[in-house]
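Asker: predicted coordinates and the sequence they were generated for:
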Amino acid sequence: MMRLTRLLLCALFGLFLFSITMPGIVPAEENPPTEPEPIKIDRKGGKPTIPDVPRDEVIGFALYTLHNHVLKMSVQFYPLEENESRDVVLEVDSGNGWKKITTARVDENGLATFRLQNWNDSRRYPYRLSHAGGSEYTGVIRENPIDKEEIVVAGFTGNSNSDRSPRTDVVENIKKLDPDLLFFSGDQSYDHKEHTAAWLLFGRQFGEIIKDRPTITIPDDHDVGQGNLWGEGGKVSHLPGGADGGYIMSAEYVNMVQKAQASHLPDPYDPTPIEQDISVYYTNLNWGDIDFAVIEDRKWKTGPAGLIPKQGPRPDHINNPNYDPTTVDVPEARLLGSRQLKFLHEWGQDWDQAEMKVVLSQTIFGGGAHIHGKSDSRLLADLDSNGWPQAGRARALEEIRRCFGFHLAGDQHLATVIHHGVHSWEDSGFSFCVPSIVNYYGRWWWPLEEPEGRLEGNDLPFAGQFYDGFRNKLTMHAYANPTSENFNAAGFGIVRFNKKSRQITMECWPRHVDVEDPDAKQFEGWPIVIQQEDNYARKPLGWLPELQFENATNPVVQVVDEYLDEIVYTIRINGNSWQPPVFREATYTIRFKSDGKTKSVEHIESLPLDQRDAEPLKIRF
């Protein structure tokens, strides 16, 4: 008994020391909330159908992006009859009436695609799509908002088939907020074998906002016909749930889905197909001088079945109370795969026309939920989350933080803002997982253990530093659990990137509110504001001399560890002076770039923490 008392006192004293030595961290509250209440689901689904449209309404909707003066557009048609034309005409109005630009062919799945080079992105153009049967579809191709101080992105996920009604409230709010870019992170369709019907419904639901602004749509597991996806490089899955890795549906079906949802994205970084000749789409989009990397979380991810011991009712759910997280971090497991890691590394170091870096993907790199589906269904770990495999997660976060990148994603049904840690708390970037558009499968962030430390000034009971089910370090800043008042916690996210201040503001809006109503409230805990440099918040062990630029503003700075021959990070600084932090005593090369001019200095010794005020380094291009 005395031994137990001593251990308890030591633990409490350790927590006290932790709380007073970590800035912004306070002890955990003593009485956390009770278990969550059950939620009620009112489903309004049914099998998707393709309506019989008049022949002068066969153009369903269009999606486009504009990157590096290349316009790409996809046009989804309702089924054409045998005797109808397969051509669609694109026209634009430059101020002197409609002018034909080009014609595209509609394929067997009702999709037509355009790719136009040397597009003038300095002004906006009304566009018109027309078909010989009389169908027309109009929208606006926007100018590149490089002169805007703040670039606004709207994020969506999980357009569940439990409710096929119009999304009028979301559409009207997006019109009022007028974002520069839309991002749909996946599960636009939950109809595993009926993608075209569900995709046309998606166009009817969101056509009013996607026609007038660049839109990124990427497919996730439900889009390609399975409940969870571990793509494992394109192999064929032989288990009903796909946990052995690979695809359940045919490669033809998967490619059809990917073409419908992603053919309007900028050209892939490396278009080489994976196994079964399945296409890839990972790429980047620079819009308004914010550089977005679009990655495919699950395409190379390893399936757990046959790789790690089954420790729950199914291969991907762990609820063994004696489970050791280190046993599932096996060296054979992959997350993003070597091709995408190479892409992230090269993209992260290229700062031409880029003020800030953002990663867009299906889901976040951590286990952001404890309760799944029902309020009494608790999991120790979910292998579908990108908290697993832990080594793959670490490699992904290390590449993203190398460019101070912010991460926007979805899939989890549960909105969260997490500051990730790899080796220490908050040593990596922030992620914002947006809430589902429709959410009939609730998830809760509801840890049973006390936090390692709480966030000062944050009133949410489960905010603070926690380990997820894989022993990954997560600092939870906000979460939107289902409640009896808001039983599905559905909504959408807004992220504002301020290029002048380098602030990133995250907003999380529930469904069925009017964002212009003075009394309208976001989910509790939002908005959240961070700085660009918070996305590599690793505690420095030293400094390099302060950099003072005599004839340059906002130059790019790259720090290279000379012994390791490794880039530590690259960033476009804000202003004309900055002091680079470093994370070990070493000798460094610092490279600079501004207005196409480059310069470098070598063999710079790091300064101890207490000698930060050493002689500055003056740089002139």
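Answerer: On my side now, so go ahead. Owing to the predicted nature of the structure, the values given are computational and were not obtained by experimental measurement.

Asker: use CA for all of it now, contacts and neighbours both
Answerer: Fine.

Asker: in the stretch 451-600 of the chain, what residue spans correspond to strands?
Answerer: Taking DSSP state E, counting those that start in this stretch as the criterion, the stretch 451-600 of the chain contains strands spanning 454-455, 464-467, 473-479, 491-498, 503-510, 528-531, 542-543, 547-549, 556-561, 566-572, 577-578, 581-582, 587-594, 597-605.

Asker: distance from the fourth one to the middle of the chain?
Answerer: When C-alpha coordinates are averaged (C-alpha atoms, centre = their mean, to the nearest Å), strand 491-498 and its chain have centres 12 Å apart.

Asker: going by contacts, tell me the helices and strands next to it.
Answerer: strand 150-159, strand 436-438, strand 503-510 (3 or more C-alpha pairs under 8 Å, 6 or more residues apart in numbering; DSSP states H and E).

Asker: mind listing what's buried along the helix or strand that the first one is followed by?
Answerer: The first helix or strand that comes after strand 150-159 along the chain, using DSSP states H and E, is helix 168-177. By 16 or more other C-alpha atoms under 10 Å, the buried positions in helix 168-177 come out as Val170, Val171, Asn173, Ile174.

Asker: now swap in stretch 444-455 and tell me
Answerer: So stretch 444-455, judged by 16+ other C-alpha under 10 Å, has buried residues Trp444, Trp445, Trp446, Pro447, Glu450, Pro451, Glu452, Gly453, Arg454, Leu455.

Asker: what is the burial count for the spatially closest residue to Asp289 that is not a sequence neighbour?
Answerer: Excluding its sequence neighbours, the residue lying closest to Asp289 (C-alpha to C-alpha, 6 or more residues apart in numbering) is Ala354, at 4.6 Å. Ala354 has 19 neighbouring residues, counting by other C-alpha atoms under 10 Å.

Asker: this is the comparison structure:
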Amino acid sequence: MKSKLIAIAICLTLSLSIQGQHLLELPKNIKPEDRICFALYTVHENTVKLNAQFYPIKNFEPFEAYLEIQENEKWIIKDTAAIQYPGYTALFRLENWDDTKEKKYRVVHNDKAFYEGIIRKNPIHKDEFVLAALTCNSIYPEHGGDIPRTDIIDNIKKIQPDLLFFSGDQVYDHSQHYLYWLKFGRDFGDVIRNTPTICIVDDHDVGQGNIWGNGGIKSEDRRGVLGGYYMPVEYIKEVERAQTSHLPDPYDPTPIAQGIGVYYTDLNWGGISFAILEDRKFKSGPGRIFKHKGKVIDAIFDPKVNTKDFDDPKAFLLGERQLQFLGDWTTDWKNAEMKTVLSQTIFAMANNYTGKHNREIFADFDSNGWPQSGRNRALKAIRKSFSPMIGGDQHLGSLLHHGVDDWNDAGYSFCTPAIANYWLRWWDPKEAGANSVKGEPGYTGEFLDGFQNKITVKAVANPSLEEINQGGKLSTRVAGFGLVKYNKPDRTITFECWPRNIDITNPKSKQYKGWPITISQFDNFNPRNYFELPTFQLSKDNQVVTVRNNTTGELESSVRTKGKLYQPKTLKSGSYKIEIGENDAEKKYFEVFATKKNKKKITVEF
């Protein structure tokens, strides 16, 4: 027990005693009225979860706080929460929340500190839902130092998105997470205090350059190629408590190895259902799967190596638990018109130069292009819900259309550019892509990535020589943020990729080359080789149609239709069971066959 407390103190609390070589120091002489640094919240199925982050509690100050809601111009205490040590967070929960109204909240500590914000009303009746997506918040001094985030904050305030998504690497320091997490909150607090926010944990957040979580096992070194977590387990738990405890309750809260928790879950907001994945937590360590020339490796730079040989069907990406979650989530369309999958990074290796543009990389095992079989299982599960995918980590903004057995038979993914981009990457193939759009750059079109996965590149924000040499290391260099706009009546999704240091409301401000790009929701599972089921003429608009293989019972797809007419597609011929509707009492069932050209029509009355 003593060693456990020492580990906590060393990793978190005692890191406040800054040595001269460190960049950050705790703000000096924090007054009792400034004890609350920031707060994150979500609203899901009429439940508010709000996590307040405190500066260190001093002397005899209380280790509890209150959450108050303003009602009829009076502040009413709605919940009390203990301030957890050593991370100084307080998690509040309000159930039976009326999400049809906007409410002011405040966190109160010691009747001296008051932190105010707004819990937004559910934007379910808005025709357009806007998600702002950000990743990779480096402030290393050797990366160019800290630069203001005011340009991003100002643009987010002008946009007023319905939801914020931080996909990981909110903190880059590998031993003083608490200090840099406070800095993250000070930088972004003015927007997250008033906006529901999804925040997930990536490798740098838990003190590693790369991570293959391998189900939570202990890693003996920070390189982590054998899989697992290097930092003390108390450190990992505190990081996840600070960054993710405000998310909706996990699908299955069973801890993994070392007692590390999980947070993969879904959030339904504004008519959009989001699956929140932990794509690195269960991922196999490559060093446990293979050795290359007798060595444990994390990258291949030799063009003669056949990277397909590194695949192993037994290697995990999402793991069985998260695949089961995706299956259940796919068929749950309550109050949802469209769906999206959020992850730490995308399911491909969408770069072939890393660090410098002088040595081609042919396999990066940190990317979700490996393991290929695990990647394909994930994409097959995700496409069943017609979901696009949004992630970060790669620093290189990209929009891809994924393929499993054929090009473009799975969904689109959007990797947002880094908030601060020190480690550069490029997608710059030597030969132009196949079937690219006329007039588009040669790096677009159909390719095999480094692991020989099928990808169609739609747009990439490659660094230019001018951007590399211009300005500070973090202020230019194709840094930025992403916007995803869902047009619910049209069922379209528009991806926008914006640079730093611009005014997004200025008509002269331009996105990165290739953006914006708009797709249909149904493009996320629209294979070019398919079989047709009958056309269903529905008596009610926008019904949920679920397709299962009649022999195996396997789920094929599930979607809310656009209008009254819908013809499902399948990848194989045969017999299928169709389920139409949401209320069990009203559901209609049909057994039908998939053929190449199916002209049969079925009328469905509700």
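Answerer: Looks like it came in fine. Just so it is clear, the model here is predicted, and its values are computed rather than measured.

Asker: right, so the strands of the stretch 451-600 of the first structure: which one is the most enclosed?
Answerer: With neighbours defined as mean count of other C-alpha atoms under 10 Å, the strands of the stretch 451-600 of the first structure peak in mean count at strand 473-479, which reaches a mean of 26.

Asker: superposed on the second structure, where does it end up, distance-wise?
Answerer: Following the fit onto the second structure, the mean deviation recorded for strand 473-479 of the first structure is 0.3 Å by mean C-alpha distance after the TM-score superposition for the first structure.

Asker: how far does that strand sit from its chain's centre?
Answerer: 16 Å.

Asker: same for that strand, what does it pack against?
Answerer: Counting by 3+ C-alpha pairs under 8 Å, 6+ apart, strand 473-479 of the first structure packs on strand 416-421, strand 464-467.

Asker: just put those strands in a markdown table and tack on distance to Val438 of the first structure.
Answerer: A markdown table is the format used below for these (distance: least, C-alpha to C-alpha, whole Å):
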| stretch | distance to Val438 of the first structure |
| --- | --- |
| strand 416-421 | 16 |
| strand 464-467 | 28 |
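
Asker: what lines up with Tyr443 of the second structure in the first structure?
Answerer: Superposed on the first structure with TM-score structural alignment, Tyr443 of the second structure falls opposite Phe462.

Asker: let me see the contact set for its match.
Answerer: Pro32, Trp445, Trp446, Pro447, Pro451, Met476 (C-alpha atoms under 8 Å, 6 or more residues apart in numbering).

Asker: show me where the stretch 151-300 of the second structure has helices.
Answerer: Assigned by DSSP state H, counting those that start in this stretch, the stretch 151-300 of the second structure shows helices spanning 177-192, 233-244.

Asker: just checking, what packs against the shortest one?
Answerer: Contacts of helix 233-244 of the second structure with other secondary structure elements, assessed using 3+ C-alpha pairs under 8 Å, 6+ apart, are made with helix 2-11, strand 197-199.

Asker: run the last query once more with 7 Å
Answerer: helix 2-11 (3 or more C-alpha pairs under 7 Å, 6 or more residues apart in numbering; DSSP states H and E).

Asker: that older thread, please report how far the match of Tyr443 of the second structure lies from Glu524 of the first structure.
Answerer: When distance is defined by C-alpha to C-alpha, to the nearest Å, Phe462 of the first structure is 12 Å away from Glu524 of the first structure.

Asker: about what we covered before: ok, and the contacts of Phe462 of the first structure in the second structure?
Answerer: Shared with the second structure under both residues aligned by TM-score structural alignment, their matches' C-alpha atoms under 8 Å, the contacts from the contacts of Phe462 of the first structure are Trp445, Trp446, Pro447, Pro451, Met476.

Asker: of those residues, which pair is most distant in space?
Answerer: The distance between the two most remote of these (C-alpha to C-alpha) is 12.7 Å, for Trp445 and Pro451.

Asker: shared neighbours of these two, anything?
Answerer: When C-alpha atoms under 7 Å, 6 or more residues apart in numbering defines a contact, no residue borders Trp445 of the first structure and Pro451 alike.

Asker: now Leu91 of the second structure: which helix or strand?
Answerer: Assigned by DSSP H and E, Leu91 of the second structure falls in strand 89-94.

Asker: what's the average distance of that strand to the first structure?
Answerer: Mean deviation for strand 89-94 of the second structure: 0.8 Å (mean C-alpha distance after the TM-score superposition for the first structure).

Asker: what angle do that strand and helix 233-244 make?
Answerer: 40 degrees (axes from the mean of the first three to the mean of the last three C-alpha atoms, to 10 degrees).

Asker: and the following helix or strand past strand 89-94 of the second structure, which stretch of the first structure?
Answerer: Toward the C-terminus, strand 89-94 of the second structure is succeeded by strand 103-109 as the next helix or strand (DSSP H and E). Aligned by TM-score structural alignment, strand 103-109 of the second structure corresponds to residues 125-131 of the first structure.
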